[in-house]
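Novice: next come a sequence and a model predicted from it.
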Amino acid sequence: MSLVFPHTFVPWFRSVAPYIHAHRGKTFVVAIAGEAIAAGKLATLAQDLALIHAMGIKIVLVHGFRPQVEEQLRAKGHRSRFSHGMRVTDAVALDGAQEAAGQLRYEIEAAFSQGLPNTPMAGSQVRVVSGNFITARPVGIVDGVDFQHTGLVRKIDATGIRRAVEFGAIVLLSPFGFSPTGEAFNLSMEDVACSAAIALQADKLLYLTEVRGIPLDPADPDSDIDQELALADARKLLAALPNPVQPTDTAFYLQHAVKAAEGGVERVHIVPFSVDGSVLIESFTHDGVGTMIVDEKLESLREAGPDDIGGILQLIEPFERDGTLVKRDRTEIERDIGVYSVIEHDGVIFGCAALYPYPEARTGEMAALTVSPQVQGQGDGERILKRIEQRARAERLDSIFVLTTRTMHWFIKRGFVPVEPEWLPDARKRKYNWDRRSQVLVKKLA
């Protein structure tokens, strides 16, 4: 029997609550590469998606089937042909693709039907709906290559899909489409997912793939992953990359992510299926585990407003409780909200600080500097400090000071020097808590 430790579980659960509230009622299109299913990830993915579904999130699931089609063709003694990064689908390949899709649909529906006690699926009731939601057209002949039964998405039945998800079902889309004459076409999972997300104006499109995300250095696939790419930067990167051939090429998923973002999808994610729970980590934590492409950067450093009071209170409360910060009640923060600056990411406040000016002494106090433990060590503290310095200069102050009992070294590293409490402006000196014996540190502003 596993043990649950309240001192770790409760803070963690509270930390994901803002994402649960933000995502409720939203539509996620989740595209899973066939390689993930071949690697045995289907059961845990179904558990994670059932959990997300239980939180009130509407899910459209698109599956790929590249390795499964390859297996069918090998069994038939038939060799695959590819060109321009797409499969050439002759009659034998079409037959193999249909068999692979049918088998995968059966396996996916079975995975969502599990309800064994003592598993994440216990008590879940997930209905999976599939159908002819996709109208397709042929790729045709490109540079002399006849792609035969390979197609592209012409239209998505967004109305039919919305009705199904509003009814409470997970909609399952296979990479197959049909022409108005009933001809079947083999499609790519990436094209289907992108087209569905655009047609539905989905809030998220997640590609669960064999790649880790978009590397910071495309020439070095082992370099760190770029956690967040603005759409403009993603376009520039895509234009500089060679045309993709393999799914592991940097441009392969990026091209579809850019298209989806340009089509109005708010957030597009490329995440690795090799990381257990990657869909949950990407959707319910600050940093995620892959790359997110957005039209604009989601992180903003700005001045606080009345709507930020609750977020500031939630952020500083643990530090007040352990004595790092002096306790401030809600009334005080409401009164002084105009002196606060905050760092916000995707609607959640992760850092704050306040500047209380003393114009007669040409100095100001930086107070309540706080960064969430989830993002400490990533430079947010320095960014808030620079914003407070900018505000102080704008008010024609010559210096800023802080009072601290535990973080002296952090401030000293950033140009602050210790002084005696007698240095404080008279108005602040009268409020100095001699029992707390806070260290006073001052930084001159150039």
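Specialist: Sure, I can see it.

Novice: rest of the way, CA atoms for contacts and neighbours
Specialist: Will do.

Novice: and residue 230, what is it in contact with?
Specialist: Applying Cα atoms under 8 Å, 6 or more residues apart in numbering, we find residue 230 in contact with 293, 294, 295, 296, 297.

Novice: and residue 25, by the same measure?
Specialist: 56, 57, 58.

Novice: returning to that earlier point: reformat the contacts of residue 230 as CSV; add neighbour count.
Specialist: Conversion of the contacts of residue 230 to CSV gives the following (neighbours: other Cα atoms under 10 Å):
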residue, neighbour count
293, 29
294, 25
295, 19
296, 14
297, 14
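
Novice: ok, back up a step: can you tell me which of the contacts of residue 25 comes closest to residue 302?
Specialist: Among the contacts of residue 25, residue 57 lies closest to residue 302 (Cα to Cα), at 29.9 Å.

Novice: now do the contacts for the closest one.
Specialist: With Cα under 8 Å, 6+ apart as the criterion, the residues that contact residue 57 are 23, 24, 25, 26, 27, 28.

Novice: try it again with 6 Å
Specialist: Contacts were defined as Cα atoms under 6 Å, 6 or more residues apart in numbering; by that measure residue 57 touches 24, 25, 26.

Novice: and for the last one, the neighbour number?
Specialist: What that stands for is residue 26. Taking other Cα atoms under 10 Å as the neighbour definition, residue 26 ends up with a count of 13.

Novice: also residue 387?
Specialist: When counting by other Cα under 10 Å, one arrives at 18 neighbours for residue 387.

Novice: then this one, side by side with the first:
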Amino acid sequence: MSTVFNFTFVPWFRSVAPYIHKFRNQTFVVGITGEAIAAGKLTSIAQDLAMIQAMGVRIVLVHGFRPQVNEQLQAKGHAPQYSHGIRITDSVALDCAQEAAGQLRYEIEAAFSQGLPNTPMAGATVRVLSGNFITARPVGIVDGVDFKHSGLVRKVDVNAIRQTLDMDAMVLLSPFGFSPTGEAFNLNMEEVATSVAIELKADKLIFLTEVPGIHQDPLEPAGDENPIDTELPLATAQALLAQLPPPQQPTDTAFYLQHCVKACKAGVERSHILPFAVDGALLLEIYVHDGIGTMVIDEKLEELREATPDDVAGIVQLIEPFENDGTLVKRSRTEIERDITNYTLIEHDGVIFGCAALYPYPKEKTAEMAAVTVSPKSQGTGDGEKLLKRIEQRARNQGLESLFVLTTRTMHWFIKRGFQPVDPNWLPESRKAKYNWDRKSQVLVKKL
């Protein structure tokens, strides 16, 4: 039994190692909904956050308290009031919010203080520090609705938060802020987390939520028959958001997506929407290649997209020098035009700097990644890696289990990214029939 465990544990741990190195000393802002705590997930979430911090990640934790405040209101015979997707905080709701925040802060600090033997917290030392890091301003009156003690983030004390993180402590923020006159305002957890991530220039903004992620068709909720999009380029996320009505409740597609888009537009390169219902969602998203939720990614000045017939001339111009020196097999313009929907491109300011094509073999559950090209002007910037990830994602979306390439000069680049050499006879029969035995291309395969 232990031998089987060793064979599964060792490759898994090795596969996680690159992510541990990559994220060390990075800053993550994690927003946890009050619903996650109400569902009894706090202990497991705290354990996962403690492990993530132990691996060198700097964490700012922002908690929500929507159901807890509603529970307090109901106990006092006071109905919750919302408008524009925001709580209307009268004096009773403000008292309830302060009570809920105090209780939740106590529970969160207790969760990080556990250290029983034979638990993930054994030997962990997690200092959790809070403070008046947020200055707030009132929402005011919007469309004739007075939001009273509901507020918006006015300023984030970035220096104080950084100093706290530099002490190897975890920063804990409640969705409360205070005006310069000392007036308390009830804030939106999602807005607090987003504002802090932007001001801190965080590497990730992560929401642990009631929803499994985002599906691009707003009329089709995510589910087994309609899987979520694990990666949304910022431009795609913005286009989706423009189609959606203003969100009124957390289960609306735009509710968390609007904050992810805002963060990415302001420089936070990765924003994530994860389901708290999945045990270990944080670990799965951060340390596993495909993740568990939806990631909105800022691709900055470049655009990673599928090709259209208008791109044929640009692709021909890009790959021609590599065909002439023998790096690539020659493809006619007619062939590229015929297969244009197979191509994925990286474009900088309207100029194509990289391309790759996906040729599926559904019967064998595999696909060929062909015509992989990155302009000499862009080599070393990670464009090849981005193309590979997008092609892998396209193959997975088609239910394929592996990806193969034929190369004569770049085998080491592919081997470093998980490909393994195989005999040419491994190829699907229809592809093997077209294999050029004189060219002696190396065949490399990666399991997806």
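Specialist: Everything's here; your move. Since the model is a prediction, treat every value here as computed from it, not as a measurement.

Novice: show me which of the contacts of residue 25 of the first structure is closest to residue 282 of the first structure.
Specialist: The nearest one, if we look at the contacts of residue 25 of the first structure relative to residue 282 of the first structure and count by Cα to Cα, is residue 57, at 14.6 Å.

Novice: how far away is the closest one from residue 169 of the first structure?
Specialist: For residue 57 of the first structure, the distance to residue 169 of the first structure equals 11 Å [Cα to Cα, to the nearest Å].

Novice: cool, residue 12 of the first structure as well?
Specialist: Distance, residue 12 of the first structure to residue 169 of the first structure, using Cα to Cα: 29 Å.

Novice: more crowded one of those two?
Specialist: Set side by side, residue 12 of the first structure and residue 169 show more neighbours around residue 169, with 21 against 12, by other Cα under 10 Å.

Novice: isn't that one right next to residue 130, touching?
Specialist: No - with contact defined as Cα atoms under 6 Å, residue 169 of the first structure does not count as touching residue 130 (9.7 Å).

Novice: still on that earlier bit, list the members of the contacts of residue 230 of the first structure that persist in the second structure.
Specialist: For the contacts of residue 230 of the first structure, the aligned pairs still in contact in the second structure (both residues aligned by TM-score structural alignment, their matches' Cα atoms under 8 Å) are 293, 294, 295, 296.

Novice: which two among the residues you listed are spaced furthest apart?
Specialist: For these, the maximum inter-member distance is 8.6 Å, found between 293 and 296 (Cα to Cα).

Novice: neighbours of the counterpart of residue 262 of the first structure in the second structure, how many?
Specialist: In the second structure, the residue matched to residue 262 of the first structure (TM-score structural alignment) is residue 265. Burial of residue 265 of the second structure, expressed as a neighbour count using other Cα under 10 Å, amounts to 17.

Novice: tell me the contacts of the closest residue to residue 265 of the second structure other than its chain neighbours?
Specialist: Counting by Cα to Cα, 6 or more residues apart in numbering, the nearest residue to residue 265 of the second structure once its immediate chain neighbours are dropped is residue 298, at 7.2 Å. When contacts are counted by Cα under 6 Å, 6+ apart, residue 298 of the second structure touches 234, 264, 269.

Novice: kindly recompute the last result at 10 Å.
Specialist: The neighbours of residue 298 of the second structure, taking Cα atoms under 10 Å, 6 or more residues apart in numbering as the test, are 232-235, 237, 261, 263-271.

Novice: return the subset of those residues lying in helices.
Specialist: When helices are assigned by DSSP state H, the members of the contacts of residue 298 of the second structure inside them are 234, 235, 237, 261, 263, 264, 265.

Novice: re the thing from before, run the contacts of residue 25 of the first structure past the second structure and keep the common ones.
Specialist: Of those, the contacts whose aligned counterparts also meet in the second structure (both residues aligned by TM-score structural alignment, their matches' Cα under 8 Å) are 56, 57, 58.

Novice: sitting in strands, which of the residues you listed do you find?
Specialist: Among these, the members falling in strands (DSSP state E) are residue 58.

Novice: quick revisit: correct me, but the match of residue 262 of the first structure touches residue 198?
Specialist: Yes - Residue 265 of the second structure sits in contact with residue 198 when judged by Cα atoms under 10 Å, with a separation of 9.3 Å.

Novice: list the buried ones in stretch 71-82 of the second structure?
Specialist: Neighbour-count burial for stretch 71-82 of the second structure, with 16 or more other Cα atoms under 10 Å as criterion, is recorded at 71, 72, 73, 80.

Novice: and the end-to-end length of it?
Specialist: Counting by Cα to Cα, the length from the leading to the trailing residue of stretch 71-82 of the second structure is 15 Å.

Novice: now stretch 366-382 of the second structure
Specialist: When the termini of stretch 366-382 of the second structure are compared using Cα to Cα, they are 25 Å apart.

Novice: hang on, the earlier thing: would you turn the contacts of residue 230 of the first structure into a markdown table with distance to residue 47 of the first structure?
Specialist: Formatted as a markdown table, the contacts of residue 230 of the first structure follow (distance: Cα to Cα, whole Å):
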| residue | distance to residue 47 of the first structure |
| --- | --- |
| 293 | 26 |
| 294 | 27 |
| 295 | 31 |
| 296 | 32 |
| 297 | 31 |
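
Novice: closest one of those residues to residue 84 of the first structure?
Specialist: Using Cα to Cα, the shortest approach to residue 84 of the first structure within these belongs to residue 293, at 24.5 Å.

Novice: what does the closest one correspond to in the second structure?
Specialist: Counting by TM-score structural alignment, residue 293 of the first structure lines up with residue 296 in the second structure.

Novice: residue 240 is in contact with that match, correct?
Specialist: No - taking Cα under 10 Å as the definition, residue 296 of the second structure is not a contact partner of residue 240, at 11.7 Å.

Novice: quick check: neighbours shared by the two?
Specialist: When contacts are counted by Cα under 10 Å, 6+ apart, residue 296 of the second structure and residue 240 have 232, 234, 257 as shared neighbours.
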